[in-house]
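Q: dropping a prediction and its sequence here:
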Amino acid sequence: MSTETKTVEMRGHIIDSMALARVMNKIIGRGGSYEFLQFDVGVKDTDISYLKLQVTADNTTLLDEILDDIHREGAIDIDPKSATIKPAPKDMTLPMDFYSTTNNETRIFYDNHWILVQKQMMDKCIVLRDDNTAVCTPIRDVHQGDEIVCGEDGVHVIVPRRPRKTTDTFAFMNSGSSSERPTLNIARRVAQDIYNAKKNNGRVIIVGGPAIVHTGGSPSISAMIRHGYINGILAGNALAVHDIESSIYGTSLGMRIKDATPVSKGHRNHMDTVNEVFTYGSIRQMVDAGRLQKGIFYECVKNNIPFVLAGSIRDDGPLPDVITDVVQAQRKYKELLKGATLVLMISTMLHSIAVGNMLPSTVQIIAVDINQSTVTKLVDRGTWHALGIVTDVGAFLPLVLQEIQQQEST
């Protein structure tokens, strides 16, 4: 029986990233087979490895399916063809066979050399510019005549290696998320990463949900902002409303934060909060007038820390600071994420998934939530490199702050 073969190569940290294991599993899972033609393993942990692999399948169709599967793990043709370029037929429209990106570093082979794709994000197209640069581009930003990369010829996905430092990899966690490890130990390692990010002039961004306030975690985030550890906040209307409500009335959703007891007519406190912000004009004007004197957004204003609030159909108000145009909000999110080195996703499923889709896999992501499903969905939606901690954020955040302060004193 005749078979079809193709020789591909992989280069990089293909062993410790598990890319090689995934490639072998995908080939076998599709009913194909493989043979190692050359395998040069890096001697030191900083060395890269090189593999030349022959892939065999029963027919051309099956072989093409296998090659498509393993392409996104970094396996490319041994003799790369030039990337296929086609013009966009009109604004916000792509050729039917456009290449859809991953969040991993990507290069395209064009004009006999490799070009690194800029602004890497998943689920975008690649536009080749006149200056021979390639840029990850949302479909809404595509203009008629833009040169679009199509198909997978000449496209190389570079799967990142796993970080080498224990504090970066969370080596104590054997899976993508953990709810059974010692909380203090985990908090210490998160604090170390935040502390190191500031020390190394990195940028730490928080993606937060209102549970930060409901569980009493707001003072800890406020302190981190005040001491220069947080460089930006991405959230929805709810985090801002409940943070301001708790700062003014001491409640969140009408419940006293200090003892979780209901307040008479407390159900209207969050609407009173929305009304007050409108009365002053904005969160900043509320701070400037002296009405808002503590909390996450008070600290943002006082310390010139930018924040972006994205609206949704369920918002009360929303606050005047909230961007209700979802496309504009997405663009503002991306602007604030530029240069981010560590992103903390705290108790917000939808915003976490959205931000995860905007980030390259080289950015460290830590997701903290009481619900295991939040972390699982974040990983399932493409942010495979996120590290999850399943715990109560109200108890966890004070521990992280305590450990940061301990780092400062040593």
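A: Perfect, thanks for sending it.

Q: use CA for all of it now, contacts and neighbours both
A: OK.

Q: let's check: the centremost residue of this structure is which one?
A: Most central in the chain under Cα atoms, centre = their mean is residue 356, positioned 2.8 Å from the mean C-alpha point.

Q: that residue belongs to a strand?
A: No: assessed by DSSP: H, G, I helix; E, B strand; the rest coil, residue 356 does not belong to a strand; its assignment is helix.

Q: which residues does it contact?
A: Residues near residue 356 by Cα atoms under 8 Å, 6 or more residues apart in numbering: 378, 382, 383.

Q: repeat that for residue 388.
A: For residue 388, counting by Cα under 8 Å, 6+ apart, the contacting residues are 176, 177, 178, 366, 367, 368, 369, 375.

Q: okay, strands next: where are they in the stretch 301-410 of the chain?
A: Per DSSP state E, counting those that start in this stretch, the stretch 301-410 of the chain carries strands over the ranges 307-310, 322-323, 342-346, 364-369, 387-390.

Q: can you list the ones you listed in a markdown table and add distance to residue 237?
A: Below are the strands of the stretch 301-410 of the chain laid out as a markdown table (distance: least, Cα to Cα, whole Å):
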| stretch | distance to residue 237 |
| --- | --- |
| strand 307-310 | 6 |
| strand 322-323 | 6 |
| strand 342-346 | 15 |
| strand 364-369 | 19 |
| strand 387-390 | 24 |
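
Q: what about the closest residue to residue 269 other than its chain neighbours, distance to residue 319?
A: Distance criterion Cα to Cα, 6 or more residues apart in numbering; nearest residue to residue 269, sequence neighbours excluded, is residue 254 at 6.0 Å. Distance, residue 254 to residue 319, using Cα to Cα, to the nearest Å: 18 Å.

Q: between the two, who's got more neighbours?
A: Using other Cα atoms under 10 Å as the criterion, residue 254 and residue 319 rank with residue 319 on top: 25 against 22.

Q: span of stretch 166-184 from start to end?
A: End to end - Cα to Cα - stretch 166-184 spans 16 Å.

Q: what comes up buried for that stretch?
A: By neighbour count with 16 or more other Cα atoms under 10 Å, stretch 166-184 contains the buried residues 167, 168, 170, 173, 176, 177, 178, 179, 183.

Q: for the closest residue to residue 323 other than its chain neighbours, grab the count of nearby residues.
A: What sits nearest to residue 323 in space, not counting adjacent residues and going by Cα to Cα, 6+ apart, is residue 310, at 5.1 Å. Around residue 310 there are 25 other residues, counting by other Cα under 10 Å.

Q: and here is the other one:
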Amino acid sequence: MYKRTIGLSGHIIDSLTLTKTMAIIMDKGGEFDILEINVGRKKSDISRAKIEVSANSPELLESILDELSVLGASIDELKEVQLVASTKDKVAPEGFYSSSNHTTHIYYNGNWIPVEDIEMDCLVVVDEQENRAFVKPIAEIKSGDKIVVGLDGVKVSPPHRSRDEQQVFEFMNSEVSSEKPLMNLINGIAEEMKEIKAKGGKIGIVGGPAIVHTGSGKYLASLIKEGYIDVIMAGNALATHDIESNLFGTSLGIEVETGKIVAHGHTHHMRAINKINRSGSIKAAVEDGTLTGGIMYECIKNDVPFVLAGSIRDDGPLPDVMTDVIEAQKVMRKYAQEVDMVLMISTMLHSIATGNLLPSRVKSICVDINPSTVTKLSDRGSAQVVGIVTDIGTFLPLLYNALKED
């Protein structure tokens, strides 16, 4: 049998980390022996465990340890991190360490150093001159980059599960359901947002066109105007229908205020794109008076950056849309590292894309009428995202009103 000893630390009992560790080992065909365990006796205490993991082959053992590292398990034997140089652009050495989205340190030159700009499914690169470590997507790897290989000298620290049952993020962090008390959740989110802004933090919105379709665009526009939102990440559709709503009073040809079908309204979004094209950009349309209100208008007037990432199905698109999705991803990656909270609202694809870029320290909320949106986010590794299953036309007005209360 091939064996390695791992260590677990934190609230490993009530977060089920210990249980999950044992389950992973057994499910993958390994064996374990708990060598030592110390359980915290107070809420402020952390627990520690030392576990010997055994497997029939070194490959199986490595596979088990790799999966356990995401839970925060670290190799108990302290070794320097192993670095291997890339021999070709966009190519990593075999056995490279694939990052999680949790806070990560590597043991290098006798010190634990933080891995900067942490993001899941990336490689850890070490700058030996600067004594720094940071992540790079595989597409950005250059020949000669020193890349972390294996699990030795890598320490992952998942967010600790709060023991305060009154905290909204703890209360929400359970099975996705539409049966949770909506106002309690919204009031809790509003308080979190106020606290973040009071500390000088940043809040991002990942939004889909349903925000406009449901008549909630005016509430998001007000949140931007009043300084609650620091960046918008969306696609062509949110911006297009927001502009359509401002120019024609419709969204997808339906009158936003009344829900009535407007004759030839199905052409309005294309006419909206045409008007913006004539101005040259959304900013130019605001400056020349073509666009006088709405979400994108408030972004321009209040210097709130936005990233509009294109897709193969876009009409137009608007001139501000980034049709190179890799370039759009790079810009989104920058903002993902800067925010303290993200609200993902009624957009499955953009929510999953953003969730993949976010560090797990970022408070992330997904609001969607479809429970599977939140489930898919979690399945793809964004386990820190918590969900509210409700109509966005209900959520945004209630959130705005909660933020206005003292």
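A: Nice, thanks for sending it over. Keep in mind that this is a model prediction, so the values were computed, not measured.

Q: send over the TM-score of the superposed chains.
A: TM-score for the superposed chains, counting by TM-score structural alignment, normalised by the length of the second structure: 0.94, backed by 405 aligned residues with a Cα RMSD of 1.8 Å.

Q: rewinding a little: now, the buried residues of stretch 166-184 of the first structure that are in helices?
A: The helices, defined by DSSP state H, take in 167, 168, 183 from these.

Q: which one of these sits closest to residue 36 of the first structure?
A: residue 168 (32.3 Å; Cα to Cα).

Q: quick one, strands of the stretch 151-300 of the second structure?
A: 154-157, 203-207, 231-235, 250-251, 254-255.

Q: just to revisit the earlier point, now, which of the contacts of residue 356 of the first structure lie within helices?
A: residue 378.

Q: what number of residues lie near the counterpart of residue 107 of the first structure in the second structure?
A: In the second structure, the residue matched to residue 107 of the first structure (TM-score structural alignment) is residue 105. Residues within reach of residue 105 of the second structure, counting by other Cα under 10 Å, total 19.

Q: residues touching the closest residue to residue 105 of the second structure other than its chain neighbours, list them.
A: Leaving aside its sequence neighbours, residue 105 of the second structure sits nearest to residue 114 (Cα to Cα, 6+ apart; 4.3 Å). Residue 114 of the second structure is in contact with 103, 104, 105, 106, 132, 133, counting by Cα under 8 Å, 6+ apart.

Q: from the ones in helices among the buried residues of stretch 166-184 of the first structure, which is closest to residue 72 of the first structure?
A: For those, the minimum distance to residue 72 of the first structure (Cα to Cα) is 24.2 Å, reached by residue 168.

Q: unless I'm mixing things up, that closest one is touching residue 194, no?
A: No: counting by Cα atoms under 8 Å, residue 168 of the first structure does not reach residue 194; the two are 10.4 Å apart.

Q: on that earlier part again, against residue 111 of the second structure, how distant is the match of residue 107 of the first structure?
A: Taken as Cα to Cα, the span from residue 105 of the second structure to residue 111 of the second structure is 9 Å.

Q: do the same with residue 280 of the second structure
A: 52 Å.

Q: what number of residues lie near residue 225 of the first structure?
A: Neighbours of residue 225 of the first structure under the rule other Cα under 10 Å: 24.

Q: with residue 192 of the second structure instead?
A: Residue 192 of the second structure: 18 neighbours (other Cα under 10 Å).

Q: how close does the residue of the second structure most remote from its centre get to residue 254 of the second structure?
A: Most distant from the centre of the second structure: residue 263, at 40.3 Å, with distances by Cα atoms, centre = their mean. As defined by Cα to Cα, residue 263 of the second structure lies at a distance of 9 Å from residue 254 of the second structure.

Q: and what of residue 373 of the second structure?
A: The value you get for residue 373 of the second structure to residue 254 of the second structure, if Cα to Cα is used, is 25 Å.

Q: could you do residue 400 of the second structure as well?
A: On the measure of Cα to Cα, residue 400 of the second structure and residue 254 of the second structure end up 24 Å apart.

Q: which one's more surrounded, those two?
A: Set side by side, residue 400 of the second structure and residue 254 show more neighbours around residue 254, with 21 against 17, by other Cα under 10 Å.

Q: ok, the residue lying closest to that one once chain neighbours are set aside - contacts?
A: In space, and not counting its chain neighbours, residue 254 of the second structure is closest to residue 261: 4.8 Å by Cα to Cα, 6+ apart. By Cα under 8 Å, 6+ apart, the residues touching residue 261 of the second structure are 253, 254, 255.

Q: how many other residues sit next to the aligned partner of residue 37 of the first structure in the second structure?
A: Aligning on TM-score structural alignment places residue 37 of the first structure opposite residue 35 in the second structure. Under the neighbour criterion other Cα under 10 Å, residue 35 of the second structure is assigned a count of 12.

Q: do the one 3 residues further on as well
A: Neighbouring residues of residue 38 of the second structure were enumerated by other Cα under 10 Å; the total is 11.

Q: just the one 10 residues further on next, same as before
A: Applying other Cα under 10 Å, we find 18 residues neighbouring residue 48 of the second structure.

Q: SS state for it?
A: Quick answer, by three-state DSSP: residue 48 of the second structure is strand.

Q: that one: what's it in contact with?
A: By Cα under 8 Å, 6+ apart, the neighbours of residue 48 of the second structure are 7, 8, 9, 10, 12, 37, 38, 39.

Q: could you rerun that using 6 Å?
A: With contact taken as Cα atoms under 6 Å, 6 or more residues apart in numbering, residue 48 of the second structure is in contact with 8, 9, 37, 38.

Q: check residue 359 of the first structure too.
A: Shown in contact with residue 359 of the first structure (Cα under 6 Å, 6+ apart): residue 121.

Q: any idea how far it is from residue 17 of the first structure?
A: 18 Å.

Q: would you mind measuring from residue 268 of the second structure to residue 401 of the second structure?
A: According to Cα to Cα, residue 268 of the second structure and residue 401 of the second structure sit 31 Å apart.

Q: more neighbours, those two?
A: residue 268 (24 against 13).

Q: what residue in the first structure is paired with that one?
A: So residue 268 of the second structure corresponds to residue 269, using TM-score structural alignment.

Q: again, but for residue 8 of the second structure
A: By TM-score structural alignment, residue 8 of the second structure lines up with residue 10.
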